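Quick one, structure for this:
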Amino acid sequence: MAKATDGEVNEKKISNSEEMDLVLDGGFVVPNANAFGHTFRDYNAESERQEGVENFYKTNHICQTYDFVKKMREEYGKLDKVEMGIWECCELLNNIVDESDPDLDEPQIEHLLQTAEAIRRDHPDEDWLHLTGLIHDVGKILLHPKFSKLPQWAVVGDTYPVGCAFDDSIVHHKYFKENPDFKNPKYNTKNGVYSEGCGLENVLMSWGHDDYMYMVAKENKTTLPSAGLFIIRFHSFYAMHRSGAYKHLMNKEDMENLEWLKIFNKYDLYSKSKVRVDVEKVKPYYLSLIEKYFPVKLRWFTG
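Predicted coordinates:
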């Protein structure tokens, strides 16, 4: 597996006319604003999506219980319903918009390619990371009406552990008070059903596209390095990789992979702009990466 220190990202400020742009190592310049003209991940910004995003998280936080997650993992982990290639799934995302995202209202395939291409420019030798950028949100295929009947709150949004206390840093934390696990002594302590340093592989995360795509990739025997699988499963775990929460559950391998996730996260977040990608132009490159790291057809579960 690649070493985390090979691609460390340093943030620095440079002057651009009268504005200050964030520049990542390699030259990717972060837009000054998201697709709505606001700062990134500002859940309090006055926008047409603000109310909808908050309502989304209210339902999400009430319904994502330990028992619900176990049920979803057991059901969707069967992967016995459909065989389909990764690019085919990417194309199905064209008509899907993530209701939990305060930064983006473009079709998901646009975001996947924006992320992948930004990483490719700055880290040309890490092709596994380019592919991870492309497929990290493919699990959102669960939102497609022909693929699943799951509601948005069970597919997208920030993720967090279930089976232990909900950390205060989780967005819209106040709504957890209505979650049945919130007052359950089995689940509401710091460690809950887990032990210190048990490793995130052994922790149940709120159910959604991250965990689903992780299971699809792993069970279809991808040859992506463990850092790639870690990124796929935990890229929406903002309480951990942006706020430092839940470090007590992590082991040594988690800490190493976290460095790659921090690199990836900058591109995942800050590439959400109106800059378009020529899909047909870059398609051959990503098809070659899919062929390198995945079987031609993958097994999926639809519900």
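
Going by C-alpha atoms from here, please, whenever you check contacts or count neighbours.
Noted.

name the helices or strands packed onto the helix or strand Asn257 falls within?
Here Asn257 is covered by helix 252-270, with elements defined by DSSP states H and E. Here helix 252-270 touches helix 108-122, helix 127-135, helix 226-234, helix 238-241, going by 3 or more Cα pairs under 8 Å, 6 or more residues apart in numbering; DSSP states H and E.

Give the next helix or strand downstream of the second one.
Once the chain leaves helix 127-135, the next helix or strand it forms, by DSSP H and E, is helix 209-219.

in that following helix, what's buried?
By neighbour count with 16 or more other Cα atoms under 10 Å, helix 209-219 contains the buried residues His209, Asp210, Asp211, Tyr212, Met213, Tyr214, Met215, Val216, Ala217.

Test my guess that the second one contacts Phe237.
No. If you go by Cα atoms under 8 Å, Asp210 and Phe237 don't touch, sitting 9.3 Å apart.

hang on, the earlier thing: and of the helices and strands packed on helix 252-270, who's closest to Tyr187?
Nearest to Tyr187, of all the helices and strands packed on helix 252-270, is helix 238-241, at 17.8 Å by Cα to Cα.

Pull the residues that contact the closest one.
By Cα atoms under 8 Å, 6 or more residues apart in numbering, the list of residues contacting helix 238-241 from outside reads Asp158, Thr159, Tyr160, Asp167, Ser169, Ile170, Ala245, Tyr246, Lys247, Leu258, Leu261, Lys262.

Another sequence for comparison is provided below:
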Amino acid sequence: GREKILLFRRDGATERAVGKILFVVSDGEERTDGGAGDAKIIVLDVKEEFRGTNLGGLLFTECMRALSGYGSERVLLDAEEDMSRYNRLVRFYKQLGCQVKPNTRIQYINNNDGETYRKIPMYRGLDASDRNRSSSWLEGRPFLPFCLVDAMGRCLRLRQSPLATHQWLLVQREEGDGELCIRSTLGQYLCVSSDGDVAADRTECHDWERFILRVVALPGDVAVDGQESVEGRQYLHSRSLWVLKSAAHAGKHLAVDKEGFLCSSRVPTFWQKRWQKTGVAERGQDRATQPPSAASLVCTRDTPQRRLHYRTAWSTQSVAFVRGMRERYLGFRLRKMGLLEAMDLVGTAQSRPFSDGWDGVSLKSLLFFTAEHLRKRGLPDWEQLVALVHGLGRIVRSIDVNFLQEGMDEYDWTLLSKSRPVGCMCDDDLNFPEYRELSPDRLNDGYMSDLGMYRKNCGLGDLLLLWSGPEYMYHMLSANCTTIPQEGLAMLRYFSFSGWHSGGYFSELCNVDDEMMRSSVSEFNKFRCEARDQCKSNITEKDCNHLWNSHYSGIVAKYNLDGQLSW
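Alright, predicted model coming up:
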């Protein structure tokens, strides 16, 4: 007889069907090889706005489970597709284990709608794995379709899997306190083994398949959550950090290795939720409040330490703060010393201060590595010099005896982070805008517009940027009369101003000269990030000295930065 499996979506108290599969348990004919009658799939359909998370594969897998219970040994189907989707549907069914029936003709159909369709007969045998699924673990149980992706939106892979990517279902376990299972749409459960391997090769959920999803509570975010803007609260929640822990193996977290494969790690990897809206809102429903159709867990570089730093920057940095820092430091009376001595003073500083799992690479090693990275690319010597010194602003923490006595132990502005202007509205969504309402400048109406206290097209040189390590270094080199070209000094000052050079923001504040150097600043930052990601170990002191004596000391002298500099 004819059977069907329906897939429903629940939005609050409302349920609606979003997918279905109709099948006939027996087509009424005996097989010529003496086997049981074939089953046949009549319709497999998922509504267009819910496609993209392999819900069709989920329905197909559940159909195979049901048919195995009826004793069927083979299922037939027709892959009917228009010519513009040539072989797309066939590939979909082949990924589910189907094959094109041999010695059959492909039918071409014209439905008088201007499109030509082709119908390809296919079949699939029911194997032991189908028969082992005696009951549906999902029947009547809510689940959330989602993807595991990297920061670029690419689906994360399993090292020992024939599939290039997986689509997942997050399912709440009835047993255990807040425990979850992660099941692929094709019926395999993600698991962490006792030796730490991550795989999806089991069709039952036991100990190794249990996970715990926990939000990372950042001190003070409760107060931020009380902000008046509903949109602000929603955005704050969307940016929260989560960890996925194995419930069976204490201290093991779901992580991603350097090649983009899922793995386990004792060092927490952090994830963020991303929602994808459906294509069509219900009648009378605001799209902003429309429930999402799909979700992703994004493996992010973000860490609690980094979020805390940016939140404190929003609550600390203001027009008054930046002007105060300029008055305090732009006299350059802290110390007299050369660049090599400064490099030695930051020799043991961490190169990645916001990382939970620091790899031991020092800031000095990273600076030399970055300069060498640009040198190997054949970039000008002055650009290599900018790369060598771009992180030396960290030295202020060491040479300013009052630094730790004035509350800066809670907010270290010398740490390299994204920059932005103060004294105007900041719509830059790359710069933790969920903390925007903490800014002291919000109390001044004159700063609460796109231009704020600036003139249109005044030029970036007139802006008060966040007081930071690169900002300090830009002013320090200029005060010491360096002959580095203006383009190089712009790279030093603006490489961390990614909202401008890469995000497309603040164009109303730029002049023609700024626009001309935007691409070169962005390129410098790209090479800097490449070097940061590739630098995995320290450069020995001997090698650093060799690089300095054989190459960089000459460049330093060429651009008038040798001898004793005022810091």
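
And the TM-score between them?
Counting by TM-score structural alignment, normalised by the length of structure 1, the TM-score of this superposition works out to 0.79. Behind it: 265 aligned residues with a Cα RMSD of 2.8 Å.

on that earlier part again, just give me the mean distance for the helix holding Asn257 of structure 1 relative to structure 2.
Mean deviation of helix 252-270 of structure 1 from its aligned counterpart in structure 2 after superposition (mean Cα distance after the TM-score superposition for structure 1): 1.6 Å.

which parts of the very next helix or strand once past that helix are buried?
For helix 252-270 of structure 1, the succeeding helix or strand toward the C-terminus, using DSSP H and E, is helix 279-293. Along helix 279-293 of structure 1, the positions that meet the burial threshold by neighbour count (16+ other Cα under 10 Å) are Tyr286, Ile290, Lys292, Tyr293.

from those, which is closest to Pro124 of structure 1?
Using Cα to Cα, the shortest approach to Pro124 of structure 1 within the buried residues of helix 279-293 of structure 1 belongs to Tyr286, at 13.2 Å.

so the closest one makes contact with Leu129?
No. Distance between Tyr286 of structure 1 and Leu129: 11.4 Å, which falls outside the contact criterion (Cα under 8 Å).

okay, the buried residues of helix 209-219 of structure 1 in a markdown table with distance to Pro107 of structure 1 next?
Written out in a markdown table, the entries for those read as follows (distance: Cα to Cα, whole Å):
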| residue | distance to Pro107 of structure 1 |
| --- | --- |
| His209 | 16 |
| Asp210 | 18 |
| Asp211 | 21 |
| Tyr212 | 20 |
| Met213 | 18 |
| Tyr214 | 21 |
| Met215 | 24 |
| Val216 | 22 |
| Ala217 | 22 |
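
which one in structure 1 is aligned with Leu58 of structure 2?
For Leu58 of structure 2, there is no aligned position in structure 1, judged by TM-score structural alignment.

What segments of the stretch 251-400 of structure 2 are strands?
Ranges of strands in the stretch 251-400 of structure 2, per DSSP state E, counting those that start in this stretch, are 253-256, 262-265, 270-277, 292-300, 336-337.

and the last one, how far from the chain's centre?
Read it as strand 336-337 of structure 2. Here strand 336-337 of structure 2 shows a centroid-to-chain-centroid distance of 42 Å under the convention Cα atoms, centre = their mean, to the nearest Å.

what does it correspond to over in structure 1?
Going by TM-score structural alignment, strand 336-337 of structure 2 lines up with residues 83-84 of structure 1.

Check the mean deviation of that stretch from structure 2.
Mean deviation of stretch 83-84 of structure 1 relative to structure 2 after superposition (mean Cα distance after the TM-score superposition for structure 1): 0.8 Å.

Residues contacting that stretch, please?
Judged by Cα under 8 Å, 6+ apart, the contacts made with stretch 83-84 of structure 1 from elsewhere in the structure are Lys297, Leu298, Arg299, Trp300.

can we see that at 10 Å?
Contacts to stretch 83-84 of structure 1, defined as Cα atoms under 10 Å, 6 or more residues apart in numbering, come from residues Val296, Lys297, Leu298, Arg299, Trp300, Phe301.

got the contact list for the equivalent of the third one over in structure 2?
Pairing criterion TM-score structural alignment: the partner of Leu298 of structure 1 within structure 2 is identified as Leu565. For Leu565 of structure 2, the contact set (Cα under 10 Å, 6+ apart) comprises Phe332, Arg335, Lys336, Met337, Gly338, Leu339, Ala342, Met476, Leu477, Ala479, Asn480, Cys481.

how close does Leu565 of structure 2 get to Leu340 of structure 2?
Distance, Leu565 of structure 2 to Leu340 of structure 2, by Cα to Cα, to the nearest Å: 11 Å.

And Leu464 of structure 2, by the same measure?
With the distance defined as Cα to Cα, Leu464 of structure 2 ends up 30 Å from Leu340 of structure 2.

So those two - more neighbours on which side?
For Leu464 of structure 2 versus Leu340, neighbours defined as other Cα atoms under 10 Å are more numerous around Leu464 (19 against 15).

What is the aligned counterpart of that one in structure 1?
Under the alignment by TM-score structural alignment, Leu464 of structure 2 pairs with Leu204 in structure 1.

Does its match touch Asp211 like I think?
Yes. Applying Cα atoms under 10 Å as the test, Leu204 of structure 1 and Asp211 come out as touching, 9.1 Å apart.

Quickly list what's touching both of the two.
Between them, Leu204 of structure 1 and Asp211 have Arg73 as joint contacts when contacts are counted by Cα under 10 Å, 6+ apart.

And Ile263 of structure 1, what's its match in structure 2?
Taking TM-score structural alignment as the criterion, the aligned counterpart of Ile263 of structure 1 in structure 2 is Glu523.

export the buried residues of helix 279-293 of structure 1 to JSON lines and tack on distance to Arg233 of structure 1?
As requested, the buried residues of helix 279-293 of structure 1 are arranged in JSON lines below (distance: Cα to Cα, whole Å):
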{"residue": "Tyr286", "distance to Arg233 of structure 1": "20"}
{"residue": "Ile290", "distance to Arg233 of structure 1": "18"}
{"residue": "Lys292", "distance to Arg233 of structure 1": "21"}
{"residue": "Tyr293", "distance to Arg233 of structure 1": "17"}
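
any idea how far Gly488 of structure 2 is from the counterpart of Gln114 of structure 1 in structure 2?
In structure 2, the residue equivalent to Gln114 of structure 1 is Phe369, according to TM-score structural alignment. The gap separating Phe369 of structure 2 from Gly488 of structure 2 is 18 Å, by Cα to Cα.
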